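**Student:** here you go, sequence then predicted model.
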Amino acid sequence: MLRRFIPLLFGLLLICAGGVVALAWTTCRIAVPEDMCAVLTRKMGAALPEGQNIATEPGQKGIQEAVLGPGRHWRIPLWWDWRLVPLTVIPSGDPNTWNWKPSLDDAQIEALKHKELTFRGEFPRIGVVTRKVGPDSESVIVERGSKQKGIWREVLTPGVYKINPEIYDVQLFPATVIPAGFVGVVTNMFGDTPAGYRVIAAGSAAEAGSPAPAEPAAPMEGDDAQDDDGPAGDAPQLRLAQPLAEPGERGVLRDVLQPGVYFINPKLQKVTLVEIGYNEFSQTEFADEESLSISFPSDTGYTIRVGVTVIWGIHPRHAAEIINDFGNIDRVLAKIIGPQLRSICRNIGSTYSARDFIQGEKRELFQRDLTAELRRVCNQKNVEVLLALVREIEVIAPHAAPGEGEVTEDLKRTIQQSYIAIENQITKEKQREAAAVRAKLEEERKKIEIVRETIKAQTRVMVADIDAEAQKDAAQIDAQAELEVATVQQQVAELDAQRVEILGRARTDVEKMKKSAEAEGYRLLVDAFGSPAAYNLYTFAQNFQPESIRLFFAGEGTFWTDLSRLEDAGAARLLDPRAEGRP
């Protein structure tokens, strides 16, 4: 009876199992697409502590910290709730679109000053992660593995990440790009203050390059208004000075970044681009100020106005010191090159007369002295000067009204005329020297022609003598060779005769010895057989080699005895020609 219900029970179990699977497939299955992740919320469990919105411990109720990645997952909807959020994607860029420029144009330089410089192309990006929940931290920067609130020290490099947006906030920033021809100076914005941090007056001995415990440093952000030069005689302005920072300290690091792409946290470190190589600085326009040509009095009372172009640059090993001392490259021009250039021009130029600035040699000497002194001063501040080129010089007469340059022009004209007369005199002397040299050259050319003809005649005579001597030697050598050949041929003929004689005698002796040996051999054979008849029989037996032998019975017998031979005998009889004619 029970056996009848077993198949029915089995079928009910299969139906129940199928219903459970269908229910789980439709209600408990979490299908997460490949570009999404699932944020879980636990409906039942331990209550969260007061003030906490995110479950940080297993079994707590509320939004869970871990998320589900792409794929198929199973959760019971009575206990869990979930929602899909996009994955965090950090672009890796496309190297084929990168535009590396060896130098910046004017627009890019202006953008670099305002820290808005960008390069064309799809460069990598980074993700700066900020944890929004957790216990408060003593510092704004926290480590990645900590549960404290704050900004992660590490950044997310290009890739795809499962980030819970309820816990973390991710901001995308472009990666740090150092183009060719530049270095990156890194400034730590957090950390301990380096030893030796102090306040100094701008223009003090410490700033002028004397050995002090700390070099002048760039002021903190917000102190830019205190960096402009004031007029002479103003009270010294205060500046902050500190040495270069070590890793972990706040300030400018000594080691710079070479050209490349770097993943640096912009909220932790700031990177300043510094162009390496030589640049041009001209006294035409600077810091929105016009008429920066340098004026100074000469020792004769004339006013000298010069325009100077300086070729200067920064070495990579000094880039960190430059940024630490001045903050940016513009301040190098405003604090060092510009003021020092004006000061040195006035100090050196006041020792020259107005005539010196018109003469070419004195101008070059003034330019060399200016370059050497400016290079010496700038080297103390880690700035390299290649050349200070005096572009233009204007000489102004004393008490000359503006726009009236007659006195200056007369002075220039007088100096120019005197130099023209001197140059004319020098030209005439050089022309006379050139004429004498040409005459001497023509004389030497004639001598050379005579010597050349003499050498040609002597050469022809020597060639004829050498040819005659060579022909004589050749004839003697030919005669001697013929004589030697005849002598050798005679010797060869004599040797041939001797060879024929020796060979004939040898053949005769050999034949004689062979015959004697044969005779002796026959004699020994006869002696060995005992008699000549026995030897003859031996010889007959040795040479007797019949092809076939037939024996015929010749004795008495019947006719039938020889009947088998009758046919052969008859055939032989018929073939014998001698039987013809016989009866």
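**Tutor:** Okay, I see it.
**Student:** please count neighbours and contacts with C-alpha atoms only from this point.
**Tutor:** Fine.
**Student:** ends of stretch 128-146, what's the gap?
**Tutor:** 15 Å (C-alpha to C-alpha, to the nearest Å).
**Student:** could you do stretch 259-271 as well?
**Tutor:** End-to-end for stretch 259-271, by C-alpha to C-alpha: 12 Å.
**Student:** what does that stretch rub up against?
**Tutor:** 125-126, 128, 141, 153-155, 157, 173, 175-190 (C-alpha atoms under 8 Å, 6 or more residues apart in numbering).
**Student:** okay, buried residues for stretch 194-208 please.
**Tutor:** Neighbour counts over stretch 194-208 (16 or more other C-alpha atoms under 10 Å) mark 197, 200, 201, 202, 206, 207 as buried.
**Student:** where along the stretch 1-150 of the chain do the strands fall?
**Tutor:** 29-32, 36-42, 54-55, 62-68, 71-74, 80-86, 88-90, 125-131, 141-142, 150-152 (DSSP state E, counting those that start in this stretch).
**Student:** so for residue 416, which of those sits nearest?
**Tutor:** With C-alpha to C-alpha, the closest approach to residue 416 among the strands of the stretch 1-150 of the chain belongs to strand 125-131: 65.7 Å.
**Student:** give me the distance from the closest one to the chain's centre.
**Tutor:** 34 Å (C-alpha atoms, centre = their mean, to the nearest Å).
**Student:** can you give me the end-to-end distance of stretch 284-303?
**Tutor:** 19 Å.
**Student:** buried ones in it, by neighbour count?
**Tutor:** 292, 293, 294, 295, 296, 297, 298, 302, 303.
**Student:** any idea how far residue 445 lies from residue 439?
**Tutor:** In terms of C-alpha to C-alpha, residue 445 sits 10 Å off from residue 439.
**Student:** put this next to the first one:
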Amino acid sequence: MTQSLSPTPPRRMSWLAKGLLGLALLSAAAAAVLGVFIWWYVFRVEVGEDELLVLIRKSGKAIPTDLGQDFDDQVILYDQLVEAIARKTGETPDEVREGYKGIQLNVLTAGRYFPNPYSYERRVIKTTVIGPNEVGVLVRRYGRPLEFPKTVATEDDERGPVATVLEPGRHDINLLANEVQRFEMILVPEGHCGVVTLLSGDDPATPNTYTVEPGEKGVQRQTLPPGRHPYNPYLQKIDLVDLRSHKYDMLGDEAIYFPSNDSFEIELHGYIEWAIRPDRAAEVTVAYGDEDDILNKVVLPYVRSISRIQGSRMRTRDFIGKTRTTFQEHLLTELKKACWREGVDLKAVAITEVKIPSEIASLISAREQADQEIERSKNQIEEARAEVRLVEERERQDQNKQVGEARRGVVTVTKRSEQQKVVQVTQAERELEVARLNLEAAEKLASATRAKGRAEANVILFDYQARAEPLKMAVAAFGDGETYAQQFFLQKIAPAIQSILSNTEGPFADIFKQFQVFPGAASPASTASKGGSQ
């Protein structure tokens, strides 16, 4: 039994359902447009080329307060704090950074970002630019306090000024977590050096010394040369030291007073020129102080003491005349040695005036005049002697000149004779050599002539032999020479005979008679003889 199924007619959507669907679609479209609007205009942050974006987490967990003394009052999520929270809570470092309140240490550079404004406060700051003649010192606002006696931070989690300076240029620095202080580079002028004192560093390996090794706290042995140098005022103290020459005049109250060897008071006026040794500038500065201290503690005491020691060995009259120059030279030599040991280069000492007591000044002056007169007389005598020596020298020179000319004449004649002898010998040798060469040429020519004659004779002989050889062979063929001659004669004459008119008797006829004899027949002579006999 089958049951027929009839199709159910479609239901028509009511106008209310259509309205609700349209409203839902319109709401969804409006929500999408609103979401895009909020995402683009509320979430979006544009960061320029010279800007940075710092994110501050507003919502989330608070930083624990029981992490230890080093992490008290911290609001910046730096690496060591994040690791401490992660160890305590068991979370990962990324979960700590995303889930705890505080200032994010890392900054976002130029670009477009969409951080959640309800979770983060967004601050756009400028990049830090250090000028060409500046240095920047980074001062951290987070981390553990510096331990005494450190003045700069050398570890990543220490708070305070950082030892490394920021060179000129642009730097991406989070100014909410750090402060940047700018300082002018130190300028060391020409003729100066910079003595560097390290305010923080390792304790000196050798204590109680004026200077220390690099990296140790104290005055550095190596100084800065002229020019601009970056430095960190929290780490280094730089003092400029003048290495140029200094001049000091010893006049008036600064003059040098001392008793002479004969108990008279001597007053010296003059000046000294000195400078600090560049290789010991740091040591001298620490030991004595600035230029005035070096002058008063080193240079002047040595000048006064050595001048008194040297001057007390001399009599009063020795300070007038040439001996004063000797005193000045000895004084300079002793002072240079003494000051050099102390790191001071004494360049010059000059005595411009020597004052002696007036009661003996006239006596010394008169004695000096007498000495000068004696010296003048000695000079005149010496000049006269020099004139005599000059005349003698001239006479000797003239005599030597004449002797030299005579010797040159003898030498000239001798040289000329030797040269002529050499020329004649050379010419004779040359003629002998020419004659020898001519003789050799004649001998070679005669030898060539003989060889030529022998060659020509051999040619003629060979020619005759060449001609005689066929004749000899022909004669040998005919048996003897007579037969050959007869044959040769007949060969020559036979072609010219046309007819013969001759007697049958005689030598000419005998030539032809031989042709009448036939083999086996008797000759006419034999026949005649036979007939006669018959």
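**Tutor:** Received, thanks. Note that this is a predicted model, so its numbers are computed, not measured.
**Student:** ok, which of the strands of the stretch 1-150 of structure 1 comes nearest residue 453 of structure 1?
**Tutor:** strand 125-131 (86.5 Å).
**Student:** which residue numbers in structure 2 go with the closest one?
**Tutor:** Aligned by TM-score structural alignment, strand 125-131 of structure 1 corresponds to residues 134-140 of structure 2.
**Student:** give me the mean distance between that stretch and structure 1.
**Tutor:** Here stretch 134-140 of structure 2, set against structure 1 after superposition, deviates by a mean of 1.5 Å using mean C-alpha distance after the TM-score superposition for structure 1.
**Student:** so where do the helices sit in structure 2?
**Tutor:** With DSSP state H, the ranges of helices along structure 2 come out as 15-38, 79-89, 93-99, 281-288, 291-294, 300-311, 322-341, 358-478, 481-493, 507-513, 524-533.
**Student:** and among the ones you listed, the most buried is which?
**Tutor:** Highest mean neighbour count of the helices of structure 2: helix 281-288, a mean of 20 (counted as mean count of other C-alpha atoms under 10 Å).
**Student:** residue 197 of structure 2 maps to what in structure 1?
**Tutor:** Alignment note (TM-score structural alignment): residue 197 of structure 2 maps to residue 187 of structure 1.
**Student:** so what's its match up against?
**Tutor:** Residue 187 of structure 1 neighbours (C-alpha under 8 Å, 6+ apart): 250, 251, 252, 253, 269, 270, 271, 272.
**Student:** the nearest residue to it once chain neighbours are set aside - how many residues pack around it?
**Tutor:** Spatially, and ignoring its direct neighbours in sequence, residue 187 of structure 1 is nearest to residue 252 (4.2 Å; C-alpha to C-alpha, 6 or more residues apart in numbering). As a burial measure, residue 252 of structure 1 scores 31 neighbours (other C-alpha atoms under 10 Å).
**Student:** most neighbours among the contacts of residue 187 of structure 1, which one?
**Tutor:** For the contacts of residue 187 of structure 1, the largest number of neighbours (other C-alpha under 10 Å) sits with residue 252, at 31 neighbours.
**Student:** neighbouring contacts of stretch 143-153 of structure 2?
**Tutor:** With C-alpha under 8 Å, 6+ apart, stretch 143-153 of structure 2 has contacts from 70-71, 74, 157-163, 199-201, 234-235.
**Student:** go on, stretch 459-478 of structure 1?
**Tutor:** Contacts for stretch 459-478 of structure 1 (C-alpha under 8 Å, 6+ apart): none.
**Student:** how big is the offset of that stretch relative to structure 2?
**Tutor:** Stretch 459-478 of structure 1 sits 4.5 Å off on average (mean C-alpha distance after the TM-score superposition for structure 1).
**Student:** now do the contacts for the spatially most central residue of structure 2.
**Tutor:** The residue lying closest to the centre of structure 2 (C-alpha atoms, centre = their mean) is residue 225, at 22.6 Å. Neighbour list for residue 225 of structure 2: 188, 192, 193, 194 [criterion: C-alpha under 8 Å, 6+ apart].
**Student:** from residue 281 of structure 2, how far off is the closest residue to the second one other than its chain neighbours?
**Tutor:** Yep, that's residue 192 of structure 2 we're talking about. The shortest distance from residue 192 of structure 2 to any non-neighbouring residue, by C-alpha to C-alpha, 6+ apart, is to residue 242 (4.6 Å). Note on residue 242 of structure 2: its distance to residue 281 of structure 2, by C-alpha to C-alpha, is 9 Å.
**Student:** and residue 415 of structure 2, by the same measure?
**Tutor:** 75 Å.
**Student:** same check, this time on residue 445 of structure 2
**Tutor:** For residue 445 of structure 2, the distance to residue 281 of structure 2 - C-alpha to C-alpha - is 102 Å.
**Student:** quick one: contacts for the equivalent of residue 56 of structure 2 over in structure 1?
**Tutor:** Alignment note (TM-score structural alignment): residue 56 of structure 2 maps to residue 41 of structure 1. Applying C-alpha under 8 Å, 6+ apart to residue 41 of structure 1 gives the contacts 61, 62, 63, 64, 80, 81, 82.
**Student:** can you do 6 Å?
**Tutor:** Residue 41 of structure 1 makes contact with 62, 63, 64, 80, 81, 82, according to C-alpha atoms under 6 Å, 6 or more residues apart in numbering.
**Student:** what do you get for residue 346 of structure 1?
**Tutor:** Counting by C-alpha under 6 Å, 6+ apart, residue 346 of structure 1 touches residue 296.
**Student:** please redo it, this time with the cut-off set to 8 Å
**Tutor:** So residue 346 of structure 1 contacts 294, 295, 296, 297 (C-alpha under 8 Å, 6+ apart).
**Student:** how close does residue 127 of structure 1 get to residue 88 of structure 1?
**Tutor:** 9 Å.
**Student:** sorry, wrong one. I was asking about residue 516 of structure 1.
**Tutor:** From residue 516 of structure 1 to residue 88 of structure 1 the distance is 127 Å (C-alpha to C-alpha).
**Student:** next, count neighbours for residue 109 of structure 2.
**Tutor:** Residues lying near residue 109 of structure 2 (other C-alpha under 10 Å) number 18.
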